[in-house]
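In: Just to be clear, the model below is a prediction. Sequence and coordinates:
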Amino acid sequence: MKVLVVDVGGTSVKILASGQRTVRKFRSGPELTAAQMVAGVVKAAKDWRFDAVSIGYPGPVNGGTILEEPKNLGTGWVGFDFEKAFGRPVKVINDAAMQALGSYEGGRMLFLGLGTGLGSALIADWILMPMELAHLPYKKGRTFEDYAGLRGLERLGKKKWQRAVDDVVSRLKAALVADYVVLGGGNAKKLQPIPDGARLGDNAHAFTGGRRLWEERGI
């Protein structure tokens, strides 16, 4: 099966199909609707063959159903019929969960995406559990996202942000009894050194995760 993986972000939509090596992308932004995203993907992938589609969505997803409209994109995502629009089977998953799935190497893994916000997912024995840890209270009336996300980096500066991320990783790893933590997202590369018990992920793992959604092992 050839799978087209679509990674929907706040600034761009990235796509890659099975058998292809070069990621293609186009701009997204606060006005991008679900229908416009599909049209952009179809245009960008017009010379690629694919049998199914995986979509990484920047918001809560349950059982393949989008629960809320995105905070940094346009409207029309909740209830949108992606299978009809693409004319192929489609699986929708939270974007952090999709990257987590591509990063998984067995055991009990916690994934934290250090980007504009704080994405999170837990995988244990190939059972994927998307999580929404970002908005849990942390300290001083603020959330984990307020410290480990982009707002925290801008407010605290790099050194204090690094210490906050170290502490967040330590707390969440212990609370969820994770064997290891994978740190993804655009800001993870700014960490020097990497927190104990963690390793850097790679945005390319999102495409691996999208393909794994269709594997027979049963995610």
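Out: Received, thanks.

In: alpha carbons only for contacts and neighbour counts from here, please
Out: OK.

In: For residue 17, which residues are in contact?
Out: For residue 17, the contacting residues are 2, 3, 4, 5, 48, 49, 50, by CA atoms under 8 Å, 6 or more residues apart in numbering.

In: Pretty sure the fifth one sits in a helix.
Out: No. Residue 48 is assigned coil when assessed by DSSP: H, G, I helix; E, B strand; the rest coil, not a helix.

In: Out of the contacts of residue 17, who's the most crowded?
Out: Going through those with other CA atoms under 10 Å as the criterion, the one with the most neighbours is residue 5, at 28 neighbours.

In: if I read this right, that one contacts residue 16, doesn't it?
Out: Yes. Taking contacts as CA atoms under 8 Å, residue 5 lies within contact range of residue 16: 5.4 Å.

In: The chain: helices as residue ranges?
Out: In order along the chain, the chain carries the following helices (DSSP state H): 34-44, 82-86, 95-103, 144-148, 150-156, 158-175, 205-212.

In: So what angle separates the directions of the third one and helix 205-212?
Out: When you say that, I think you mean helix 95-103. Going by axes from the mean of the first three to the mean of the last three CA atoms, to 10 degrees, helix 95-103 is angled at 80 degrees with respect to helix 205-212.

In: From the contact counts, what lies against helix 95-103?
Out: With contacts taken as 3 or more CA pairs under 8 Å, 6 or more residues apart in numbering; DSSP states H and E, helix 95-103 sits against strand 52-57, strand 108-114, strand 118-124, strand 127-131, strand 180-184, helix 205-212.

In: One more to weigh against that first structure:
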Amino acid sequence: MANTNVQTGCFIGIDIGGTGIKGGIVNPGKGILEGSCIRLATPQPATANLVNEVVSQIVNELAAGSNSLDHSSTVGVTFPGIVQHGISRSAANMDSSFINCDINTLFAGRLGRPTAVINDADAAGLAEARCGAGKHINGTVLVITLGTGIGSALIFDGQLVPNAELGHLSVDGFDAEIKASAVARERDGLTWKEYSARLQRYFSELEFIFSPELIIVGGGISQRTDEYLPHLNLRTPIVPARLKNEAGIVGAALQAASTRNGISAPA
């Protein structure tokens, strides 16, 4: 007899990063982890095959310790690069063997179950829009992460528009992330008020192009929003992200929950 807990609809989400790979079991209806997450170091070099082995190890460990999973259900996996139809088109901080690799097939083949791959910033944005600060907001929501670069996710009525690389938007002749990332603030020795002026230029440009209903700011720097958000003058509400380090795992699981056999279901 099938385990009745399967009907809880929990999914595994895996979040691949340049230094660590995290995974957890997520209740997508609540947008929360069921239990703790597992984190293992990203192998070096971070080749496609070695990363695949770590992903498999985490999934197997999570599945073995859970009674709330359908063990044939789709696994959601984030990847730090452009993902188009399951193929990685870039590989930031990962080995070049990932470029133009069919990572959906790669992961699914090793796991023996369907996978749904998604760009890491898209996953975090999807989680934040559906389960975090953007929950119940209709229209356009922009989720911007300020870190080494600028990650972004574009959400419309709760649906993701994938691979919106808004960190590369040109502002004053430069990629925005060159001047407005968290690393740029540290590199250039900016005070928070000086940094706020750069963010003002960037967010004003986003506001002009997209007319969003809400802008959500994530990344490590979201812990210090009281230092810069009060200096911004936008007509769009702008708020800190809520899900923090779990956003990628939750977003991966949401992607899995919205698919059938690793292929996105119609909206």
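Out: Happy to help now that I have it. Quick caveat, the model's predicted, so the values are computed rather than measured.

In: What's the TM-score once they're superposed?
Out: TM-score of the superposed chains, computed with TM-score structural alignment, normalised by the length of structure 1, equals 0.87; 217 aligned residues with a CA RMSD of 2.2 Å.

In: still on that earlier bit, could you redo the helices and strands packed on helix 95-103 of structure 1 as TSV and give each row mean neighbour count?
Out: Compiled in TSV, those are given as follows (neighbours: other CA atoms under 10 Å):
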stretch	mean neighbour count
strand 52-57	23
strand 108-114	26
strand 118-124	23
strand 127-131	17
strand 180-184	24
helix 205-212	24
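
In: Of all the ones you listed, which one comes closest to residue 22 of structure 1?
Out: Using CA to CA as the measure, helix 205-212 is the one of these that comes nearest residue 22 of structure 1, at 11.5 Å.

In: which residues in structure 2 does that closest one align to?
Out: The counterpart of helix 205-212 of structure 1 in structure 2, using TM-score structural alignment, spans residues 247-254.

In: hmm, back to that, quick check: neighbours shared by residue 5 and residue 16 of structure 1?
Out: What both residue 5 of structure 1 and residue 16 touch, as defined by CA under 8 Å, 6+ apart, is the set residue 207.

In: quick one on the thing from earlier: comparing the match of helix 205-212 of structure 1 with structure 1, how large is the average distance?
Out: In the superposition with structure 1, the average deviation recorded for stretch 247-254 of structure 2 is 2.2 Å (mean CA distance after the TM-score superposition for structure 1).

In: Tell me which residue of structure 1 lines up with residue 22 of structure 2.
Out: Residue pairing (TM-score structural alignment): residue 22 of structure 2 is matched to residue 14 of structure 1.

In: Now that match. Nearest residue, chain neighbours left out?
Out: When the adjacent residues along the chain are set aside, residue 14 of structure 1 lies closest to residue 25, with 4.3 Å between them (CA to CA, 6 or more residues apart in numbering).

In: is it true that the one you found touches residue 8?
Out: No. Applying CA under 8 Å, one finds residue 25 of structure 1 not in contact with residue 8, separated by 9.7 Å.

In: Looking at those two, which is more packed in?
Out: Neighbours of residue 25 of structure 1 and residue 8, each counted by other CA under 10 Å, are more numerous for residue 8; the result is 21 against 18.

In: Please list all residues in contact with the more buried one.
Out: In this structure, residue 8 of structure 1 makes contact with 14, 28, 55, 56, 57, 58, 95, judged by CA under 8 Å, 6+ apart.

In: picking that back up, compare the contacts of residue 17 of structure 1 with structure 2 and list the overlap.
Out: Contacts from the contacts of residue 17 of structure 1 that recur in structure 2, judged by both residues aligned by TM-score structural alignment, their matches' CA atoms under 8 Å, are 2, 3, 4, 5, 48.

In: buried ones in stretch 167-177 of structure 2?
Out: Buried positions in stretch 167-177 of structure 2, judged by neighbour count with 16 or more other CA atoms under 10 Å: 167, 168, 169, 171, 175, 176, 177.

In: Let's have these in a markdown table, adding distance to residue 127 of structure 2.
Out: A markdown table is the format used below for those (distance: CA to CA, whole Å):
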| residue | distance to residue 127 of structure 2 |
| --- | --- |
| 167 | 19 |
| 168 | 22 |
| 169 | 23 |
| 171 | 28 |
| 175 | 26 |
| 176 | 24 |
| 177 | 22 |
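
In: Which ones among those residues lie within strands?
Out: Assigned to strands by DSSP state E, the following of the buried residues of stretch 167-177 of structure 2 qualify: 171, 175.

In: Mind listing the shared neighbours of residue 25 and residue 8 of structure 1?
Out: By CA under 8 Å, 6+ apart, residue 25 of structure 1 and residue 8 have these common neighbours: residue 14.

In: quick one on the thing from earlier: residues in contact with the match of helix 205-212 of structure 1: which ones?
Out: Stretch 247-254 of structure 2 is contacted from outside by 11-15, 22-26, 28, 31-33, 75-78, 116-118, 120-128, using CA under 8 Å, 6+ apart.

In: residues touching the residue nearest to residue 150 of structure 1 when sequence neighbours are not counted, list them.
Out: In space, and not counting its chain neighbours, residue 150 of structure 1 is closest to residue 116: 4.8 Å by CA to CA, 6+ apart. Residues in contact with residue 116 of structure 1 (CA under 8 Å, 6+ apart) are 149, 150, 151.

In: Many thanks, we can stop here.
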